[in-house]
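In: I would like to see how this sequence folds:
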Amino acid sequence: MADPARRHLLILGGTTEARALAAALADASSSAGARVTSSLAGRVAEPRLPAGEVRIGGFGGPEGLADWLRAERVDAVVDATHPFAAVMSRNAAEAARATGVPLLALRRPGWAPVAGDRWHPVPSLAAAAELLPSLGRRILLTTGRQGIGAFAHLDGLHFVARSVDPPEPPVPASLDVLLDRGPFTLDAERAVLREHRIEVVVTKDSGGAATAPKLTAARELGLPVVIVERPPLPAGVPVARTVEAALAWWSAQGPDPR
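Out: Predicted coordinates:
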């Protein structure tokens, strides 16, 4: 049962930043006695659990999330989901508007190209699939298991897909799966590209250091990289680029007015 005497922060998580925010607030001196709940979508079989209280599973759309915010007396929400979790971000924005609960998006900056990069920005996985035949025949897919189906129709290409859990059909006819979880080292990424004779890398613009070494390895080998651009955040939602900025925003929400 919710304690009306404690401020309550909901972190929509699953990312490195979400876990870091929950860990910082788990310290009583930082949280000032607040209740912090982290919510995970449950799409990974064995997720890395954050510190503190955790719930796993969906809310049932924006209406279900709004009901949960009211029932649990949530004072603020930090949307620290993956930059490509567009549906959850929309649901959070709608629920926040419906309940009047303050909402912040915690998003690490995207990657930026440097000299020597051969990047091909595209707006979607479908656009990436359309471009691939013109770039090479052996493809490293690092778009997550749920995105692999976008490439299932491509014949004549060989895919090496890396994901935390095995992908489900549809998948490309010629496919090797590497089950692995970041962070990845530069030496390891060099080895993957060479051992699998990769000609093209496909990735989402997730940002962050944990999976960035593949970009350096691709640059060293002169490989093209297809970068799927991030979907836009819902209009009007303030954005923090660091955990420290999110902590400052939470502190600025002030004491529980109830």
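
In: every contact and neighbour count from this point should use C-alpha atoms.
Out: Fine.

In: hang on, residue 18 is in a helix, isn't it?
Out: Yes: the assignment for residue 18 (DSSP: H, G, I helix; E, B strand; the rest coil) places it in a helix.

In: contacts only, for it.
Out: The contact partners of residue 18, by Cα atoms under 8 Å, 6 or more residues apart in numbering, come to 11-12, 38, 50, 80-81.

In: do residue 89 as well
Out: 79, 81, 233-234.

In: and it, how far from residue 11?
Out: 12 Å (Cα to Cα, to the nearest Å).

In: shared neighbours, these two?
Out: residue 79.

In: show me where the stretch 101-250 of the chain has its strands.
Out: Assigned by DSSP state E, counting those that start in this stretch, the strands in the stretch 101-250 of the chain fall at 103-106, 118-122, 138-142, 158-163, 175-179, 200-204, 224-228, 239-240.

In: tabulate those in CSV, adding columns for mean neighbour count.
Out: Formatted as CSV, the strands of the stretch 101-250 of the chain follow (neighbours: other Cα atoms under 10 Å):
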stretch, mean neighbour count
strand 103-106, 24
strand 118-122, 17
strand 138-142, 23
strand 158-163, 22
strand 175-179, 15
strand 200-204, 23
strand 224-228, 23
strand 239-240, 19
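
In: now the second one, please; I'll put the structures next to each other:
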Amino acid sequence: MRRVLILGGTSEGRALAAVLDGTPGVDVISSLAGRVANPRLPEGEVRIGGFGGADGLAEWLRDNGIDAVVDATHPFASRITANAAAATRHAGVPMLVLRRPEWAPAEGDRWHAVPDLEAAAGAVSALGSRVLLTIGRQGVDAFAAESAWFLIRAIDPPTVAVPRRSEVLLARGPFTVDDEVATMREHRIEVLVTKNSGGALTAAKLDAARTLGLPVVMVSRPDIPAGVAMTSDPDRARTWAARGD
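Out: Coordinates of the predicted model:
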């Protein structure tokens, strides 16, 4: 029996778990960080909560006889990916990162690429005074000192400092383009701030911004650790997880 740990929390992780859960000779465990109050659970065995850093994960991998790790976490979960890379290296377990492709600008887009949230906060004031912030609840404090008005959309309420002039909109996608256009018009949004998460489930906001001619502050993805294999092909990840090739 080949035991596979999926570091999940994404649609890609759930899809991979569903396939592997029905694969003969494969025992799959999905691990969720527990940062969302009511996460969408994948098929098969699920573990929720942290491991205690890289050392804790390395020990858990050895104790549970894990043969392979697939990191299918959010593209911006850089700390989890770094810990997983260190842990698998120490435990002698192979690791593959599964990442959905990045978004790319289309004709008519007004993107302003920035390297991180701090740079995004610094770019906002020159682009508009009413901002739709769609970065999740973590990292909102990077915008706390800004004078613009923010509509902060997240699944769960932020637990960090928020901008003084802001409103929190709790909502879980996917949203249609019409939904996004209506939200932007209702709140008189002038600029969209988002992370380059990629994928079709949350791309409607980009289409809406293009339709309305709004600028988009796009936060670039962090790099994955050196020496770690990565794929954006779900079939490749399934084959690798099930057979190791």
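
In: re earlier: residue 28 of the first structure: which of the strands of the stretch 101-250 of the first structure is closest?
Out: Proximity of these to residue 28 of the first structure was assessed by Cα to Cα; the nearest stretch is strand 103-106, lying at 21.8 Å.

In: the second structure: matching residues for that closest one?
Out: Alignment of strand 103-106 of the first structure against the second structure: residues 95-98, by TM-score structural alignment.

In: cool, and stretch 16-23 of the first structure?
Out: The aligned range for stretch 16-23 of the first structure is 11-18, by TM-score structural alignment.

In: again with stretch 214-226 of the first structure
Out: So stretch 214-226 of the first structure sits over residues 205-217 in the second structure, by TM-score structural alignment.

In: how about the matching stretch: buried residues?
Out: 205-210, 214-217 (16 or more other Cα atoms under 10 Å).

In: just put the residues you listed in TSV and tack on distance to residue 189 of the second structure.
Out: Shown next, in TSV, are these (distance: Cα to Cα, whole Å):
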residue	distance to residue 189 of the second structure
205	12
206	13
207	14
208	11
209	9
210	13
214	8
215	10
216	11
217	13
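
In: next, residue 4 of the second structure: secondary structure please.
Out: strand.

In: and it, how far from residue 94 of the second structure?
Out: 10 Å.

In: the more surrounded of the two?
Out: residue 4 (23 against 18; other Cα atoms under 10 Å).

In: host element of residue 84 of the second structure?
Out: helix 78-91 (DSSP states H and E).

In: still on that earlier bit, what is the most widely separated pair among the contacts of residue 89 of the first structure?
Out: Longest span within these, Cα to Cα: 81 and 234, 13.3 Å.

In: picking that back up, by neighbours, which of the contacts of residue 18 of the first structure wins?
Out: When neighbours are counted by other Cα under 10 Å, residue 80 leads the contacts of residue 18 of the first structure with 29 neighbours.

In: what do we get in the second structure for that residue?
Out: When the second structure is aligned by TM-score structural alignment, residue 80 of the first structure is paired with residue 72.

In: so its match touches residue 8, yeah?
Out: Yes: at 5.0 Å, residue 72 of the second structure and residue 8 qualify as touching, with contact defined as Cα atoms under 8 Å.

In: residue contacts, residue 66 of the second structure?
Out: So, once contact is read as Cα under 8 Å, 6+ apart, residue 66 of the second structure ends up touching 2-5, 93.

In: let's go with 6 Å and repeat that
Out: Going by Cα atoms under 6 Å, 6 or more residues apart in numbering, residue 66 of the second structure touches 3-4.

In: quick one: map residue 94 of the first structure onto the second structure.
Out: Match for residue 94 of the first structure (TM-score structural alignment): residue 86.

In: its match: neighbour count?
Out: By other Cα under 10 Å, the residues close to residue 86 of the second structure number 18.

In: ok, now residue 48 of the first structure?
Out: Residue 48 of the first structure: 12 neighbours (other Cα under 10 Å).

In: and it, what's its match in the second structure?
Out: By TM-score structural alignment, residue 48 of the first structure lines up with residue 40.

In: so how far is residue 125 of the second structure from the residue nearest the centre of the second structure?
Out: In the second structure, the centroid-proximal residue (Cα atoms, centre = their mean) is residue 74; its distance is 2.7 Å. According to Cα to Cα, residue 74 of the second structure and residue 125 of the second structure sit 28 Å apart.

In: likewise residue 216 of the second structure?
Out: 13 Å.

In: how about the contacts made by residue 161 of the first structure?
Out: Shown in contact with residue 161 of the first structure (Cα under 6 Å, 6+ apart): 140-141, 177.

In: which of those still touch in the second structure?
Out: When you map the contacts of residue 161 of the first structure onto the second structure and apply both residues aligned by TM-score structural alignment, their matches' Cα atoms under 6 Å, the shared contacts are 141, 177.

In: identify, from the contacts of residue 161 of the first structure, the entry nearest to residue 118 of the first structure.
Out: Distances from residue 118 of the first structure to the contacts of residue 161 of the first structure, taken by Cα to Cα, are shortest for residue 140, at 15.0 Å.

In: tell me which residue of the second structure lines up with that closest one.
Out: Aligned partner of residue 140 of the first structure by TM-score structural alignment: residue 132.

In: then residue 62 of the first structure?
Out: Using TM-score structural alignment, residue 62 of the first structure pairs with residue 54 in the second structure.

In: go ahead and confirm that match touches residue 87.
Out: Yes: Residue 54 of the second structure lies in contact with residue 87 (Cα atoms under 6 Å); the separation is 4.8 Å.

In: aligned counterpart of residue 178 of the second structure in the first structure, please.
Out: Under the alignment (TM-score structural alignment), residue 178 of the second structure maps onto residue 187.

In: roughly how far apart are the alignment partner in the first structure of residue 169 of the second structure and residue 235 of the first structure?
Out: Residue 169 of the second structure maps onto residue 178 of the first structure when the alignment is built from TM-score structural alignment. Plainly put, residue 178 of the first structure is 37 Å away from residue 235 of the first structure if you go by Cα to Cα.

In: go on, residue 147 of the first structure?
Out: Going from residue 147 of the first structure to residue 235 of the first structure by Cα to Cα gives 25 Å.

In: neighbour count: these two, which is higher?
Out: residue 147 (17 against 8).
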